[in-house]
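Colleague: sequence plus predicted model, see below.
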Amino acid sequence: MYVVIVYDVAVERVNRVKKFLRQHLHWVQNSVFEGEVTRAEFERIKATLQELIDEEEDSIVIYKLRSMPAREVMGVEKNPMSDVI
C-alpha cells in the first residue's frame, strides 16, 4: 500500500519522529512523508509512532492509498522523488 503521513508534533519530539519516518518513507517536505510499504511495515510504523508521540498534544494523519498517486508540485520541490534509489 502507498501511504502519506503528515504530522504536527511538539518541538521536543519532532526530530525523533522525523528520524524514525526517514528510515521507512520518503521525505517530501516539512512534516510530510510518503512511500510504498507492506501491511506489516505499516503496522510497525503505526505502533512506533504511537510510542513516540503524546496523544494529548500531537497529531499524525495517515492517508492509505492503493498505489502511488499522480503528483503535481507547484513551486520548489523540497526533496525530488528522483533522488530515491
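Modeller: Everything's here; your move. No experiment lies behind these values; they were computed from the predicted model shown. Residues are numbered from 1 along each chain as shown.
Colleague: C-alpha only now, for contacts and for neighbours.
Modeller: Noted.
Colleague: residue contacts, the residue nearest the centre of the chain?
Modeller: Centroid-nearest residue in the chain: Phe33, 3.0 Å away (criterion: C-alpha atoms, centre = their mean). By C-alpha atoms under 8 Å, 6 or more residues apart in numbering, the contact set of Phe33 is Val4, Ile5, Val6, Leu21, Arg22, Leu25, His26, Trp27.
Colleague: take this one as well and set it beside the first:
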Amino acid sequence: MSMYIVYDFEKKRVAKALKIARKYLYWVQNSVFEGEISEANYVKLKMELENIMDPDVDSVVFYTFRTQKYSKREEMGLRKGGEENIL
C-alpha cells in the first residue's frame, strides 16, 4: 500500500520518531514521509511510534492508499528529503 505520514513530536522525541519513520518510508520534508509499505511493516511502524510517543503531547497522522494510480504529487521550492536509501 502507499502511505504518507505526518507527525508532530515534542523536541526531545522528534529525533527518535525521525529514525523510526526512515526505516520504513522516504523522508520528504520535516516530519513528513511517503512510500510503499506492507501491512506487516505498517503495523510495526505504528507500534514503534506509539512506544515512544506521549499521546497527550505528540501526534501522528497516517494516510494510506491502496494504489497511487489516481493520485498526483507536485513539488515546489526546495526539495528537503528524497528517495535516498531507507535505513
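Modeller: It's in. Model, not experiment: these values are computed from the prediction.
Colleague: return the member of the contacts of Phe33 of the first structure nearest to Met68 of the first structure.
Modeller: Nearest to Met68 of the first structure among the contacts of Phe33 of the first structure is Val4, at 9.6 Å by C-alpha to C-alpha.
Colleague: immediately after the longest helix seen in the first structure, which helix or strand?
Modeller: When the first structure is parsed with DSSP state H, its longest helix is helix 39-52. Using DSSP states H and E, the helix or strand that directly follows helix 39-52 of the first structure along the chain is strand 59-65.
Colleague: ok, now which ones touch Leu25 of the second structure?
Modeller: Counted by C-alpha under 8 Å, 6+ apart, Leu25 of the second structure has contacts Phe33, Glu34, Gly35, Glu36, Ile37, Ile86.
Colleague: repeat that with 6 Å
Modeller: Phe33, Glu34, Gly35 (C-alpha atoms under 6 Å, 6 or more residues apart in numbering).
Colleague: which residue in the first structure lines up with the last one?
Modeller: To tie it back to what came earlier, the one meant is Gly35 of the second structure. Alignment note (TM-score structural alignment): Gly35 of the second structure maps to Gly35 of the first structure.
Colleague: tally of neighbours for the alignment partner in the first structure of Lys72 of the second structure?
Modeller: Aligning on TM-score structural alignment places Lys72 of the second structure opposite Ala70 in the first structure. By other C-alpha atoms under 10 Å, 5 other residues sit near Ala70 of the first structure.
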